[in-house]
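Participant: predicted model and sequence below, questions to follow.
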Amino acid sequence: MAEHDPPGALAGYRQLLAAQVRSQLQYRVSFVMDILGNLVLTLVDVATVVVLFRVTPVLGGFSLPEALLISGLANLSFALCDLSVGNIDTMRLYIRTGRFDAVLARPLSVLLQLICGDLALRRFGRVAQGVVVLVIALNLVPVRWTFARAALLVLAPLFGAVLFASIFVAGSTVAFWFIESGEFANSFTYGGRDFSAYPATVYAGWFRKAFAYGLGFAFVAYYPALAILGKPDPLGGPRLLSWSSPVVALAAAGVAALIWRTGIRHYRSTGS
């Protein structure tokens, strides 16, 4: 099935999203508890960064406020991605149970159906937490604001979300070949979130090369933070890298789209 929507498809997506919102708001107490739970999980991630600085004033060449800026950008980027496309990692369940055949039969984009069909509103809590941490960090670090830096502050979490979403989609596509691929995909998605929350300088060797540059996670928060702070790269990279997040994110999206189309063509339905 081609990934092209017929006229009026937008109404179908709106109905899918509306049905998700109504179903999740039916149980208000459970909904509030889910949001609070997600807030706590994000707070734990930030607390881990703070705890590390109790034993050292500088980590990988960065102070605590600077590290919080990196953590805030990374957590907000991942939260935006998780809110919008995080449900794609359930695709293996669709394939295993045969529900994916029903998705293919509808005259709508397969990817957008999977995204809109299971929107988790509780993830708004993580987005809010990421914004709060980012605001706190920006009040602690000295930034000489320019239009370019202000624009990057707004755009960096969006492009970071695009990069994370690309990893989510590419990782989930593995389910077309290996149904039990959840842990494999999570090692790159959630592992990438944890990697991005710290300065890339704390990692070394092949691990840093693979995750920071091979998968592009250094461009989620590390390099945008360097540009916002006006700080040279301790790793010796050219200054242009600090402004390269949009290029890396769009390239990752293109690769993910190619992998997705290949997976769709490979799929032969549950009964074949």
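Facilitator: The structure has been received and is ready for your questions. Residues are numbered from 1 along each chain as shown.
Participant: for the rest of this, base every contact and every neighbour count on C-alpha atoms.
Facilitator: Will do.
Participant: where does Met91 sit: helix, strand or coil?
Facilitator: Put simply, Met91 is helix when judged by DSSP: H, G, I helix; E, B strand; the rest coil.
Participant: show me which helix runs longest in the chain.
Facilitator: helix 147-173 (DSSP state H).
Participant: that helix: how far from the chain's middle?
Facilitator: 7 Å (C-alpha atoms, centre = their mean, to the nearest Å).
Participant: in the helix or strand just after that helix, what's buried?
Facilitator: For helix 147-173, the succeeding helix or strand toward the C-terminus, using DSSP states H and E, is helix 182-196. Across helix 182-196, burial judged by 16 or more other C-alpha atoms under 10 Å covers 182, 185-186, 188-190, 192-196.
Participant: ok, now stretch 53-66?
Facilitator: Buried residues in stretch 53-66 (16+ other C-alpha under 10 Å): 59, 62, 64-66.
Participant: looking at those residues, which two lie furthest apart in space?
Facilitator: Within the buried residues of stretch 53-66, Leu59 and Pro65 form the most distant pair, 11.0 Å apart (C-alpha to C-alpha).
Participant: now, the buried residues of stretch 53-66 that are in helices?
Facilitator: Short answer: the buried residues of stretch 53-66 in helices (DSSP H) are 64-66.
Participant: state the distance from Ala148 to Ser242.
Facilitator: Look at Ala148 and Ser242: by C-alpha to C-alpha, to the nearest Å, they are 12 Å apart.
Participant: of those two, which one has the most company?
Facilitator: Higher neighbour count among Ala148 and Ser242: Ser242, with 23 against 11, using other C-alpha atoms under 10 Å.
Participant: any idea how far that one is from Leu104?
Facilitator: Taking C-alpha to C-alpha, one finds Ser242 at 41 Å from Leu104.
Participant: same check, this time on Arg122
Facilitator: The value you get for Arg122 to Leu104, if C-alpha to C-alpha is used, is 28 Å.
Participant: put this beside the first:
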Amino acid sequence: MARSRSMGNARLFLRFAAASIAGQARYPASALMLTTGQFLATGIEVVAIWALFDRFGSLQGWRLGEVALFYGLVHAMFALADMLGRGFDVLGTELLRTGAFDRLLLRPRPVALQLMGHDLRLSRLGRLLQAGLVLAFGSVQAGIDWTPAAIAVAVFAVAGGVALFLGILVLQGALAFWTVESLEIANVFTYGGVEAGQYPMALYARWFRRLLTFGVPLACVAYYPALWVLGRADPLGAPAWVGAVSPLAGFVFLGLAFGVWRLGLRRYASSGS
């Protein structure tokens, strides 16, 4: 019974996603420009990182290829999460204030699933493509040996990172049940997390590393798995095996975020419109 329900939910999500993509495909020029804009906007960051290493050669012993791996992983995580979590991002401004959220509650399907298929943005493919190119560049520069184990750890890390960033967006949507708007503070942990995650955690102060390990576990989904893939010892002393299991923290974070989401959903009172 549970398996049949899961399959039904998966098919429903695919239908929502197909409808969202079809709507954007009606305006191909607009979709292409938005995707290109995402690619170019994040490309500026790549140029800035390249200029930094071109000027100084290395950063506390970290080389350009190694940082490119961090960059590619964290941007791939965020691009996929941002593509799936758009509905939570606009929950307060587009759904709660207008009363449109009530329509989702009347449907006999999980509300979170409907929100994930609400607006699947094709433009995020621009960021994802750019992350893939940087990841390929970093692999060549750092001489990474992509063994099956390394590929498995990298895929696991991306999955855990998607769960982490999606969890942040879910928390942002959940807060809208109390504030009737999506708080911009969530951007500190989404966009700010992307900026922080594209560099090794060893470069940051101790309190900041602890925040990004035990508070918002970005280090668990990006830093430690990247070290494992690079075959590099952690300057902070963590054992190598941590990188193979630490992405689980992203899924734990997502589970906790959905716990807060359910609390907010029970608190919600219909707009009556």
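Facilitator: Alright, I've got the coordinates. In this text the structure is predicted, and so the values were computed from the model without any measurement.
Participant: got a TM-score for the pair?
Facilitator: Overlay of the two chains. TM-score (TM-score structural alignment, normalised by the length of the first structure): 0.90; 269 aligned residues with a C-alpha RMSD of 2.2 Å.
Participant: one step back: could you dump the buried residues of helix 182-196 of the first structure to JSON lines with distance to Val49 of the first structure?
Facilitator: Formatted as JSON lines, those follow (distance: C-alpha to C-alpha, whole Å):
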{"residue": "Gly182", "distance to Val49 of the first structure": "27"}
{"residue": "Ala185", "distance to Val49 of the first structure": "25"}
{"residue": "Asn186", "distance to Val49 of the first structure": "21"}
{"residue": "Phe188", "distance to Val49 of the first structure": "20"}
{"residue": "Thr189", "distance to Val49 of the first structure": "19"}
{"residue": "Tyr190", "distance to Val49 of the first structure": "16"}
{"residue": "Gly192", "distance to Val49 of the first structure": "16"}
{"residue": "Arg193", "distance to Val49 of the first structure": "13"}
{"residue": "Asp194", "distance to Val49 of the first structure": "11"}
{"residue": "Phe195", "distance to Val49 of the first structure": "12"}
{"residue": "Ser196", "distance to Val49 of the first structure": "12"}
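Participant: so which helix or strand takes in Arg268 of the first structure?
Facilitator: Applying DSSP H and E, one finds Arg268 of the first structure in no helix or strand.
Participant: relative to Ala102 of the first structure, how far out is it?
Facilitator: 13 Å.
Participant: more neighbours: which of Arg122 and Leu104 of the first structure?
Facilitator: The neighbour count for Arg122 of the first structure versus Leu104, taken as other C-alpha under 10 Å, is higher for Arg122 (20 against 17).
Participant: shouldn't the more buried one be in contact with Ile35?
Facilitator: Yes - with contact defined as C-alpha atoms under 8 Å, Arg122 of the first structure counts as touching Ile35 (4.5 Å).
Participant: ok, the residue nearest in space to the middle of the second structure - contacts?
Facilitator: Nearest residue to the geometric centre of the second structure (C-alpha atoms, centre = their mean): Phe78, 2.8 Å. Residues in contact with Phe78 of the second structure (C-alpha atoms under 8 Å, 6 or more residues apart in numbering) are 161-162, 165, 190, 194.
Participant: that one matches what in the first structure?
Facilitator: Matched by TM-score structural alignment, Phe78 of the second structure corresponds to Phe78 in the first structure.
Participant: pretty sure that match sits in a strand.
Facilitator: No - Phe78 of the first structure: not assigned to a strand; according to three-state DSSP it is helix.
Participant: ok, it to Ser242 of the first structure distance?
Facilitator: For Phe78 of the first structure, the distance to Ser242 of the first structure (C-alpha to C-alpha) stands at 19 Å.
Participant: what's the answer for Gln15 of the first structure, then?
Facilitator: According to C-alpha to C-alpha, Gln15 of the first structure and Ser242 of the first structure sit 41 Å apart.
Participant: go on, Phe211 of the first structure?
Facilitator: 17 Å.
Participant: same question for Arg268 of the first structure.
Facilitator: 43 Å.
Participant: same question, Leu258 of the first structure
Facilitator: Distance from Leu258 of the first structure to Ser242 of the first structure, by C-alpha to C-alpha: 27 Å.
Participant: again, but for Val51 of the first structure
Facilitator: 27 Å.
Participant: my guess is Asp89 of the first structure meets Ser172, correct?
Facilitator: Yes - with contact defined as C-alpha under 8 Å, Asp89 of the first structure and Ser172 form a contacting pair (5.3 Å).
Participant: quick one: which of these two has more around it?
Facilitator: Between Asp89 of the first structure and Ser172, Ser172 has the larger neighbour count (other C-alpha under 10 Å), namely 26 against 23.
Participant: quick one on the thing from earlier: joint contacts of Asp89 and Ser172 of the first structure?
Facilitator: Counting by C-alpha under 8 Å, 6+ apart, the residues touching both Asp89 of the first structure and Ser172 are 182, 185.
Participant: who's in contact with the helix or strand containing Trp206 of the first structure?
Facilitator: Assessed by DSSP H and E, Trp206 of the first structure sits inside helix 205-208. Contacts with helix 205-208 of the first structure, where a contact means C-alpha under 8 Å, 6+ apart, come from Ala200.
Participant: what's the host helix or strand of Val103 of the first structure packed up against?
Facilitator: Taking DSSP H and E as the criterion, Val103 of the first structure maps to helix 99-105. When contacts are defined as 3 or more C-alpha pairs under 8 Å, 6 or more residues apart in numbering; DSSP states H and E, helix 99-105 of the first structure sits against helix 91-97, helix 110-116.
Participant: distance from it to the second structure after superposition?
Facilitator: Superposing on the second structure places helix 99-105 of the first structure at an average distance of 1.2 Å from its equivalents, by mean C-alpha distance after the TM-score superposition for the first structure.
Participant: that helix corresponds to what range in the second structure?
Facilitator: Against the second structure, helix 99-105 of the first structure falls on residues 100-106 (TM-score structural alignment).
Participant: now do the buried residues in the matching stretch.
Facilitator: Neighbour-count burial for stretch 100-106 of the second structure, with 16+ other C-alpha under 10 Å as criterion, is recorded at 101-102, 104.
Participant: now stretch 238-252 of the first structure
Facilitator: The neighbour-count check on stretch 238-252 of the first structure (16+ other C-alpha under 10 Å) flags 241-243, 245-246, 248-249, 252 as buried.
Participant: repeat for stretch 215-228 of the first structure
Facilitator: Buried, per 16+ other C-alpha under 10 Å, within stretch 215-228 of the first structure: 215-228.
Participant: give the aligned range of it in the second structure.
Facilitator: Using TM-score structural alignment, stretch 215-228 of the first structure pairs with 216-229 in the second structure.
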